[in-house]
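Peer 1: The following block contains a protein sequence and its predicted model.
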Amino acid sequence: MRSMTMTRPLVALGVALGITIGGVAAAGTAAAAPAAPAAASVRPADGALRVLAVQNFGLSSAQAKNVQNWLKQFWGYNGSIDGQLGTESWKAFQRNLRENWGYPGAIDGIPGTETVKALQRLLRDGGWGYSGAIDGIAGEGTRAAFKNFANGI
């Protein structure tokens, strides 16, 4: 009899804890941050799956459209004017940066360190208000000058 009187409260306590923990776990998942949107991908004629990364470096969609229109007019961009500086936009930009601003890398559409360094030279020497180091980091100064560029072209 004595073990029965101890068992019931322990079972009741276990059930109560289980409900509480389950409720806390459910509440925790409900409050979790939403997953990042999946990147778009394409499969070109060569069969390789490629991710289309968008890097606007702080530009609004309207500013990015200005850049895309400029790239279309002067640098062979043939993508849509959608306000998203993706791989094809950056390939066109890299053609400009190679010809005019010392970009040494591949025309791959990836705005990495060397692309950003050449962009910083354009923004500094082209009079768009960049005065920072040519360091390949798209920080606050680079982003502000890139906005000036996008608004002024």
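Peer 2: Ah, there it is.

Peer 1: drop to CA atoms for contacts and neighbour counts, all remaining ones
Peer 2: OK.

Peer 1: Excluding chain neighbours, what is closest to the residue nearest to the spatial centre of the chain?
Peer 2: With distances taken as CA atoms, centre = their mean, Gln55 lies nearest the centre of the chain, 5.0 Å away. Closest residue in space to Gln55, ignoring its immediate chain neighbours: Leu85 at 5.6 Å, by CA to CA, 6 or more residues apart in numbering.

Peer 1: Check it against this one:
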Amino acid sequence: MRPNTMTRTLISLTAVAGIAAGGLAGASAAAAQPAKQTRAAAVSVKDVAPLVVNNLGLSTTQARHVQCWIKDRWNYDGALDGQLGTGSWKAMQRWLKEHWGYTGKVDGIAGKNTIKALQRDLKKYHGYDGKIDGVAGRGTKAAFKDFAASSKPYC
């Protein structure tokens, strides 16, 4: 081996050994320290963003009309932003629970039972002629658009 190559190899090996030893030393020191405990920050429900936005085919303008209606009639206190999120659906579920046979939790999730209850209203007042099946298909979405149009005067 050439002297330069030998020197470089020796220096490289020494550097690797030093880095490894330093890394291990740092790791053992870190492992020896007790874990710091942190407290969770208090967060109000209004500070949390909606979990899911589900406009069921409505434009933001149409969804805003629905929000105006639930604000006026069902204690919706969220933004009139045309995004039917958790707060909007909770207000809808309160209405559906009182009038349209919704039996689930008021959790703001537009699931199958929420859609079934909505379909009952849509069938009676907004031209829905499909099954009460909890599936927000084309007919449900078209009738929901009619519902939104009837909500426009509340804005």
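Peer 2: Thanks, I have the structure now. Nothing here was measured: the structure is a model prediction, and the numbers come from that model.

Peer 1: ok, back up a step: for the residue nearest to the centre of the first structure, which residues are in contact?
Peer 2: For Gln55 of the first structure, the contact set (CA atoms under 8 Å, 6 or more residues apart in numbering) comprises Gln84, Leu85, Gly86, Pro111.

Peer 1: again with Phe146 of the first structure
Peer 2: By CA under 8 Å, 6+ apart, the contact list for Phe146 of the first structure reads Phe57, Leu59, Leu123, Trp128.

Peer 1: Restricted to strands, list the residues you listed.
Peer 2: With strands identified by DSSP state E, none of the entries of those belong to them.

Peer 1: Between these, which sits nearest Gly152 of the first structure?
Peer 2: Trp128 (8.5 Å; CA to CA).

Peer 1: give me the number of residues near the corresponding residue of the second structure for that closest one?
Peer 2: In the superposition onto the second structure, Trp128 of the first structure corresponds to His126 when matched by TM-score structural alignment. His126 of the second structure is surrounded by 20 other residues when neighbours are defined as other CA atoms under 10 Å.

Peer 1: Surely His126 of the second structure and Ala143 touch.
Peer 2: Yes - under the contact definition of CA atoms under 8 Å, His126 of the second structure touches Ala143, with a separation of 5.3 Å.

Peer 1: equivalent range in the first structure for the helix or strand hosting Ala25 of the second structure?
Peer 2: Ala25 of the second structure is part of helix 3-32 when elements are defined by DSSP states H and E. Taken onto the first structure by TM-score structural alignment, helix 3-32 of the second structure occupies no residues there; it is unmatched.

Peer 1: Distance from the chain centre to the longest helix seen in the first structure, please.
Peer 2: With secondary structure taken from DSSP state H, the first structure has its longest helix at helix 2-30. Remark: helix 2-30 of the first structure is offset 44 Å from the chain centroid, using CA atoms, centre = their mean, to the nearest Å.

Peer 1: after that helix, next one along is what?
Peer 2: Note on helix 2-30 of the first structure: by DSSP H and E, the next helix or strand toward the C-terminus is strand 40-42.

Peer 1: What is that next one packed up against?
Peer 2: Other helices and strands packing on strand 40-42 of the first structure, by 3 or more CA pairs under 8 Å, 6 or more residues apart in numbering; DSSP states H and E, are strand 50-52.

Peer 1: these two touch, right, Ser88 of the second structure and Tyr76?
Peer 2: Yes - between Ser88 of the second structure and Tyr76 there is a contact under CA under 8 Å: 6.5 Å.

Peer 1: Good, we can wrap up now.
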